[in-house]
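Visitor: sequence and predicted structure below; questions after.
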Amino acid sequence: MKKIGIDLGGHTIAAGSVDFSGAAPQVLSAVTVPTPENRDLLSVIHALEELILLWAAPGDECFVGIGIPGFVDSERRRILRLTNFSDCDGVVLGKIISANLKARGVRVDVRLENDANCAALGEGLAGAARGMRDYVVLTLGTGIGAGIVANGRLLTGAHGMAAECGHMAVSGDPLLCRCGCGGWGHLEELASADWIERRAGAVGLPPIFREVWEMRHTNTEAAALLGPALEALARGISSLAVTLDPEAVILSGGMSHAAGLADELRGRIEKYLPVPFRAVFILKNSEIGGSAAVIGAASLGQEMCKR
């Protein structure tokens, strides 16, 4: 059976066909396409189906894992909340895609998972967490997500919503806008690319995270904008460290590519950590980037992901 992994992001969708027959999974071929500009249900479904059909032909039977940047139900079939998209909440996405592709002669078993959980699985199988049994992958991009592996198992929680670390309440600032999830004062509001870019545009800076980041040493407004975001990330990461005692925290997602980000964060994190944690705390970047979520999504049909 072909295994296809898809990583649905706010700006791009990455997909690939993955081979699990060897010692480590291999992405046989992959593509990345822009996410539909409106991020609405029908456009997203169409884009996902067209990606699947790059590898699936009439008569094929395939497994498709889709990592989504939001909340999924415990059965991994229904979207509970897709914070940066419209009209997707409550949708049984896999059922819709399966029915549509069956009408085109392709049988697909679709399973959903949080995108950061997919990245965590991929890093464990082929990336920076190889050989680890306790680690955290933090995805920094349009939003902020996390995947937690504890004692060799993906942590999903009683209702399938564990590790939504972008929605940790880290601020009581009444001036913050409400997070897209419906809560308030969340890490994602303070430190995700989307929110940083909104604030940058409001003060006359380029509304592009990469450009603001590159200006931080020469522009006082850029430095003032990024400072609170970095502090919020440092507090969030240190809280994860003392709660979970992981072997490593791994940074992934588009923001993690910013040169020097991990170094900036290490210096800020240390002051929040208890002394015994400082000697063992490890913060590192992903080794396989966007491939991690694609591999992890495709692996959802594998034995290590069964719950």
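Guide: Received, thanks. Numbering: from 1, shown residues only.
Visitor: C-alpha only now, for contacts and for neighbours.
Guide: OK.
Visitor: burial count for residue 54?
Guide: 14 (other C-alpha atoms under 10 Å).
Visitor: oops, could you answer that again for residue 154 instead?
Guide: Residues near residue 154, counting by other C-alpha under 10 Å: 24.
Visitor: now swap in residue 61 and tell me
Guide: Residue 61: 17 neighbours (other C-alpha under 10 Å).
Visitor: might one say that it is in contact with residue 105?
Guide: No. Using C-alpha atoms under 8 Å, residue 61 is not in contact with residue 105; the gap is 9.4 Å.
Visitor: hmm, who's touching stretch 40-52?
Guide: For stretch 40-52, the surrounding residues in contact (C-alpha atoms under 8 Å, 6 or more residues apart in numbering) are 4, 6, 15, 35-36, 64, 85-88, 93, 97, 101.
Visitor: ok, second structure coming up, stack it against the first:
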Amino acid sequence: MIKRIGIDLGGHTISGGEVDFSGGAPRLVSPVTVRTPSERDPLSVLRAVEELALMWVSRGDECFIGIGVPGFVSKDRLAVLKLTNFKGCEGARVGTLIARDMRARGISAEVRLENDANCAAVGEHICGAARGMDDFAVLTLGSGIGAGLAANGRLIRGAHGMAGECGHMALCGEGFRGCFCGGAGHLEEAASADWVERRALERGLPGDFRVLWGMREKNGDARALIEASLDALARGIASICAALDPEAVILNGGMSRAEGMADELRGRATKYLPSPMRAVFRLLLSELGSSAAVMGAAALDGGM
């Protein structure tokens, strides 16, 4: 029997697990989370991902390994094009290299890369908040900002495999230094945890989004940072709705779990929506949390 392994590569942690699809609902078996190598360079990341995968496979096994990565991947889903919060990963044939290394260990592995938010969208569709939906968006809020978009029951991947990069929508004006993707004025630069924390440190505030969220009621500088982030996110959500007309936008990622975040964004996004869309606007929280991308990654060969 083919083992199915899902791995979610994040800026701070790497999560993985074997997913059992043999019964009714898919089941995540023995999930593990480790720290992302601080170097965030290709060799360190490759070794960390392989070491994690080897927790569930061994010599003689046949497996599928799906890997969610925080950025742009090639159309053939074997190479990294750009990971905005990592160093020197451009062009790395990660999928090919992992399959080669597994083969050297006597393991037959099919490996596929996918944007991590797309993985989360697949996970939510098969057993989470998007069950039964054909048109939806999953917005991942964390070190960066990503989105997985589905229409007519299929992921939207685009002509070059790069669709759904909503964190790089140019929604912001002057005063931004330039996103790590090479563009400027992007939603990720205005609202992601990494960028908010950088600006906080420059102002002498704690460089931790969760701490800043808790401080916002009593500290004016923290409140200003959080308010700006929320407003940018609300504009992004409204823009996704205007482009896709989804049944729901589903929030995932560490930032989304801040207490009251969904309610704050729901109210703010509504005012930016065209009036006919307000009555049908649904903003939901993920049902799978950090497991969504792992579950979805393991199911990438399922055809969504």
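Guide: Happy to help now that I have it. All values reported here derive from a predicted model rather than from experimental measurement.
Visitor: got a TM-score for the two of them?
Guide: Put the two chains on top of each other and the TM-score (TM-score structural alignment, normalised by the length of the second structure) is 0.98; 303 aligned residues with a C-alpha RMSD of 0.8 Å.
Visitor: related to what we said a few turns ago, among the contacts of stretch 40-52 of the first structure, which lie within helices?
Guide: 93, 97, 101 (DSSP state H).
Visitor: turn those residues into TSV, including distance to residue 258 of the first structure and neighbour count.
Guide: Below are these laid out as TSV (distance: C-alpha to C-alpha, whole Å; neighbours: other C-alpha atoms under 10 Å):
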residue	distance to residue 258 of the first structure	neighbour count
93	33	20
97	35	19
101	39	19
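Visitor: just send the residues you listed back as JSON lines, with distance to residue 176 of the first structure too.
Guide: JSON lines is the format used below for these (distance: C-alpha to C-alpha, whole Å):
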{"residue": "93", "distance to residue 176 of the first structure": "32"}
{"residue": "97", "distance to residue 176 of the first structure": "37"}
{"residue": "101", "distance to residue 176 of the first structure": "43"}
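Visitor: for residue 227 of the first structure, state which of these is nearest.
Guide: residue 93 (38.4 Å; C-alpha to C-alpha).
Visitor: from residue 5 of the first structure, how far off is the nearest residue to the closest one once chain neighbours are set aside?
Guide: The shortest distance from residue 93 of the first structure to any non-neighbouring residue, by C-alpha to C-alpha, 6 or more residues apart in numbering, is to residue 78 (6.1 Å). Residue 78 of the first structure sits 17 Å away from residue 5 of the first structure, going by C-alpha to C-alpha, to the nearest Å.
Visitor: go on, residue 101 of the first structure?
Guide: 16 Å.
Visitor: likewise for residue 76 of the first structure?
Guide: Residue 76 of the first structure is 15 Å from residue 5 of the first structure, by C-alpha to C-alpha.
Visitor: more neighbours: the two, which one.
Guide: Using other C-alpha under 10 Å as the criterion, residue 76 of the first structure and residue 5 rank with residue 5 on top: 32 against 20.
Visitor: the residue nearest to that one when sequence neighbours are not counted is in what secondary structure piece?
Guide: Closest residue to residue 5 of the first structure apart from its sequence neighbours, by C-alpha to C-alpha, 6+ apart: residue 298 at 4.0 Å. According to DSSP states H and E, residue 298 of the first structure maps onto helix 291-298.
Visitor: pretty sure the residue nearest to residue 5 of the first structure is touching residue 1, no?
Guide: No. Residue 298 of the first structure is beyond contact range of residue 1, at 11.4 Å (criterion: C-alpha under 8 Å).
Visitor: can you pick out the residue with more neighbours from these two?
Guide: Using other C-alpha under 10 Å as the criterion, residue 298 of the first structure and residue 1 rank with residue 298 on top: 33 against 8.
Visitor: identify the contacts common to residue 298 and residue 1 of the first structure.
Guide: If you check residue 298 of the first structure and residue 1 against C-alpha under 8 Å, 6+ apart, the residues they both contact are residue 63.
Visitor: mind listing the strands in the stretch 101-250 of the first structure by residue range?
Guide: 107-114, 135-140, 144-150, 153-154, 248-252 (DSSP state E, counting those that start in this stretch).
Visitor: what would the ones you listed look like in TSV with distance to residue 293 of the first structure?
Guide: Shown next, in TSV, are the strands of the stretch 101-250 of the first structure (distance: least, C-alpha to C-alpha, whole Å):
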stretch	distance to residue 293 of the first structure
strand 107-114	10
strand 135-140	10
strand 144-150	10
strand 153-154	14
strand 248-252	10
